[in-house]
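*Asks:* take a look and give me a structure for this.
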Amino acid sequence: MGTPVPGPDWAVLAPDWDPAEHSAELDARAEEELEAIGRTAERVAGGSIRAAVLGVNDGLVTNLCMILGVAGASASAATIRLTGLAGLVAGALSMAAGEWVSVRSQREVAHGMEDALQRAWTLSPPVVLTRLARRMRERGLDRVTAVRASRGVVSAPRGARETSLRILYGVGAEDAGSPVVVAVSSFLLFALGALVPLLPWFITDGGPAVTASLVVTALASLAVGGLLGRGSGRGALRSALRQLLIVAGASAVTFGLGRLAGGAVL
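*Replies:* I've put the predicted structure just below:
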């Protein structure tokens, strides 16, 4: 049998933690926290959080501004509805196309970096190993452990190139997520956000429709900001109010410009 590995020195590793308070319940809660972090990390790495926030928020702001700009120019309700629908479709398609190209390009660049790393390995494995060990030492490992870890990484049967790239440069081909998933989600979320300020114009028109658009968009902005703040742990109220202020400022500017443009045209 091998020499037993001594237990961790908790007084050094976790000086604020009392081992006497250790329990199965606390272990289970810690496991739950780690699982939640893992799920969030997957969404962040896959771009779903970014796509969701950008999609809904852009839909809300863009279409509200378009609707208010045209309404400020005293356009008819039919014109405003057509403008809103055109803005919804055009914006959703633009978001989807932009996200697809962006994510696809990011994955292609990462794959190209993996190929370059393979070429470097073919030219001189010691150079790559030295770089890996150096990067691991920069992250806190001692020299012996870093050397052993770098050898383990390059000898792994699967994922050696991607793991090496992630250690050396902090990026990977899978970080951006699926281009199709990001594009579809961006399209749907933008359309959902853009539909909110447009809905009142299918029920009423004029001043009541403008007021209703502002109210429902403000509520939706507060909800989006609150959910984002809650998910980030930085406070739902602060994030919700920030989101509302952005929407309010943008809508005020476009409504005023619509008034000026409408008066100039008339």
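
*Asks:* from here on, just use CA atoms for contacts and neighbour counts.
*Replies:* Noted.

*Asks:* what about residue 48, how many neighbours?
*Replies:* 21 (other Cα atoms under 10 Å).

*Asks:* the residue positioned nearest the centre of the chain: which element?
*Replies:* Using Cα atoms, centre = their mean, the residue of the chain that lies closest to the mean C-alpha position is residue 50, 2.1 Å off. Per DSSP states H and E, residue 50 falls inside helix 48-72.

*Asks:* chain center to that helix, what's the gap?
*Replies:* 17 Å (Cα atoms, centre = their mean, to the nearest Å).

*Asks:* that one packs against which elements?
*Replies:* With contacts taken as 3 or more Cα pairs under 8 Å, 6 or more residues apart in numbering; DSSP states H and E, helix 48-72 sits against helix 77-123, helix 179-198, helix 206-232, helix 236-265.

*Asks:* of all those helices, which one is nearest residue 41?
*Replies:* Among the helices and strands packed on helix 48-72, helix 206-232 comes nearest to residue 41, with 11.6 Å by Cα to Cα.

*Asks:* quick one: contacts for the residue nearest to the centre of the chain?
*Replies:* residue 44 (Cα atoms under 8 Å, 6 or more residues apart in numbering).

*Asks:* and if you look at residue 93?
*Replies:* Counting by Cα under 8 Å, 6+ apart, residue 93 has contacts residue 187.

*Asks:* and the gap between it and residue 225?
*Replies:* According to Cα to Cα, to the nearest Å, residue 93 stands 24 Å off from residue 225.

*Asks:* run this one through as well so I can compare:
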Amino acid sequence: MTPSTDPDTTAAPVHRPTPAEIRRWRRYLADERSEAAVYRDLAARRTGEEREILLGLAEAETRHEQHWVSLLGHHVGHPRRGSLRSRLLGFLARHFGSVFVLALMQRAEARSPYEADDHATDAMAADEQIHEEVVRALATRGRNRMAGSFRAAVFGANDGLVSNLALVLGISASGVGSSVVLLTGISGLLAGALSMGAGEYVSVRSQRELLEASTPNAEARHKVPMLDAEANELALFYRARGLDPEAAETKAARVLGGAHLEHTEHTGPVPVVEADEHEAVGTGLGAAASSFCFFASGAVLPILPYLFGLEGTTAVIVAAVIVGLALLSTGTVVALLSGSSPARMALRQLTIGYGAAGATYVLGLLFGTSIA
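*Replies:* Presented below is the predicted three-dimensional model:
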């Protein structure tokens, strides 16, 4: 019997993408290109290891881009623009390159749809999850570098907004004249800013002194080659730093072996007593200045209506609206830096601020009624 020469009709049919799939894949492709561009723009503003890491992330996004190009085939079409969020991130990366961009990229990586998309590979989904952790680590470096002064700035601004709004509303509700409210608000601004600045200076200085007291003495490393290897007292150091006895003995023995060898060869002592990396707390003066300035900038907002001659209920409403907008702004900034939800954080700030000011206003009303 003559073998059939017909083509194999059992081969799997080629998947023809639906219009919805083509649109989704093209959107993925545009977002991958935008994210790769963001990482390259951030890398252009960095040096050393951080630059290499960011370029590595850009390369990974380019691999994902090729996956969608292959799936789309002749449906690729003209390059689409990325999402509004991606374009905004690109603009920020090109012009600022700040830790806020990394925090936003962290959120973008966390929202990757690849885990639930059958046309994305498991490796791509895993990549996106690891990218989130890489960006989180890079953002943490930036957060730590600015932690002290930023904390003082945020706390100072919010304290100024809430405390002076509460003070102004409470005094206004008691029925006194606008000039008294204005004088009280200015006094609250100055007293609070000076108190915040002094308190922040003492707090940061004390924290730095505590950290310095916890840092191992650098001179101790020079004594390591002289230790008795049999007594192995270096193990006590590692146990005090948190290792269990067996792990401490093992590490100390390894370090002592290397130290004695280097000492014998006159190559100098090895650095075995490493200082822990502490959270950056900023300088006392820097934190105090930030706290003073930002408290003052927040505290001046509630008295703006009175500075411009408004009185009574109109001044109270305008002050509350101005402070409310400022609270929403500070909540959004903190959320962007921390990678949290801007809406949730902004509403939390607003609720806390208005709650404190509202309670004081009610007390002012009661106090004014009792006086009358």
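
*Asks:* so residue 289 of the second structure makes contact with residue 197?
*Replies:* Yes: using Cα atoms under 8 Å, residue 289 of the second structure is in contact with residue 197, at 6.3 Å.

*Asks:* how about residue 84 of the first structure, what's its match in the second structure?
*Replies:* In the second structure, residue 84 of the first structure lines up with residue 185, judged by TM-score structural alignment.

*Asks:* looking at it, residue 226 of the first structure is touching residue 234, isn't it?
*Replies:* No: checked against Cα under 8 Å, the pair residue 226 of the first structure and residue 234 is beyond contact range at 9.9 Å.

*Asks:* okay, these two: which has more neighbours?
*Replies:* Set side by side, residue 226 of the first structure and residue 234 show more neighbours around residue 226, with 22 against 12, by other Cα under 10 Å.

*Asks:* the more buried one maps to what in the second structure?
*Replies:* Checking TM-score structural alignment: residue 226 of the first structure goes with residue 332.

*Asks:* that match contacts residue 346, correct?
*Replies:* Yes: counting by Cα under 8 Å, residue 332 of the second structure touches residue 346, with 5.2 Å between them.

*Asks:* more crowded one of residue 289 and residue 197 of the second structure?
*Replies:* residue 197 (25 against 22).

*Asks:* how close does the closest residue to the more buried one other than its chain neighbours sit to residue 237 of the second structure?
*Replies:* The shortest distance from residue 197 of the second structure to any non-neighbouring residue, by Cα to Cα, 6 or more residues apart in numbering, is to residue 288 (4.2 Å). Distance of residue 288 of the second structure to residue 237 of the second structure, given as Cα to Cα: 36 Å.

*Asks:* those two: who's more crowded?
*Replies:* Applying other Cα under 10 Å to residue 288 of the second structure and residue 237 shows that residue 288 carries more neighbours, namely 29 against 15.

*Asks:* counterpart of the more buried one in the first structure?
*Replies:* Under the alignment (TM-score structural alignment), residue 288 of the second structure maps onto residue 183.

*Asks:* now do the same contact list for that match.
*Replies:* Contacts of residue 183 of the first structure (Cα under 8 Å, 6+ apart): 95, 96, 97, 98, 99, 100.

*Asks:* now list the buried members of these.
*Replies:* Buried subset of these (neighbour count, 16 or more other Cα atoms under 10 Å): 95, 96, 97, 99, 100.

*Asks:* quick one: what's aligned to the first one in the second structure?
*Replies:* Right, residue 95 of the first structure. With TM-score structural alignment as the criterion, residue 95 of the first structure matches residue 196.

*Asks:* in this structure its match contacts residue 291, no?
*Replies:* Yes: using Cα under 8 Å, residue 196 of the second structure is in contact with residue 291, at 6.0 Å.

*Asks:* now do the shared contacts for those two.
*Replies:* Counting by Cα under 8 Å, 6+ apart, the common neighbours of residue 196 of the second structure and residue 291 are residue 156.

*Asks:* you'd agree residue 291 of the second structure is up against residue 195?
*Replies:* No: using Cα under 8 Å, residue 291 of the second structure makes no contact with residue 195, being 9.4 Å away.

*Asks:* look at these two and report which has more neighbours.
*Replies:* Set residue 291 of the second structure next to residue 195 and count neighbours by other Cα under 10 Å: residue 291 wins out with 33 against 16.
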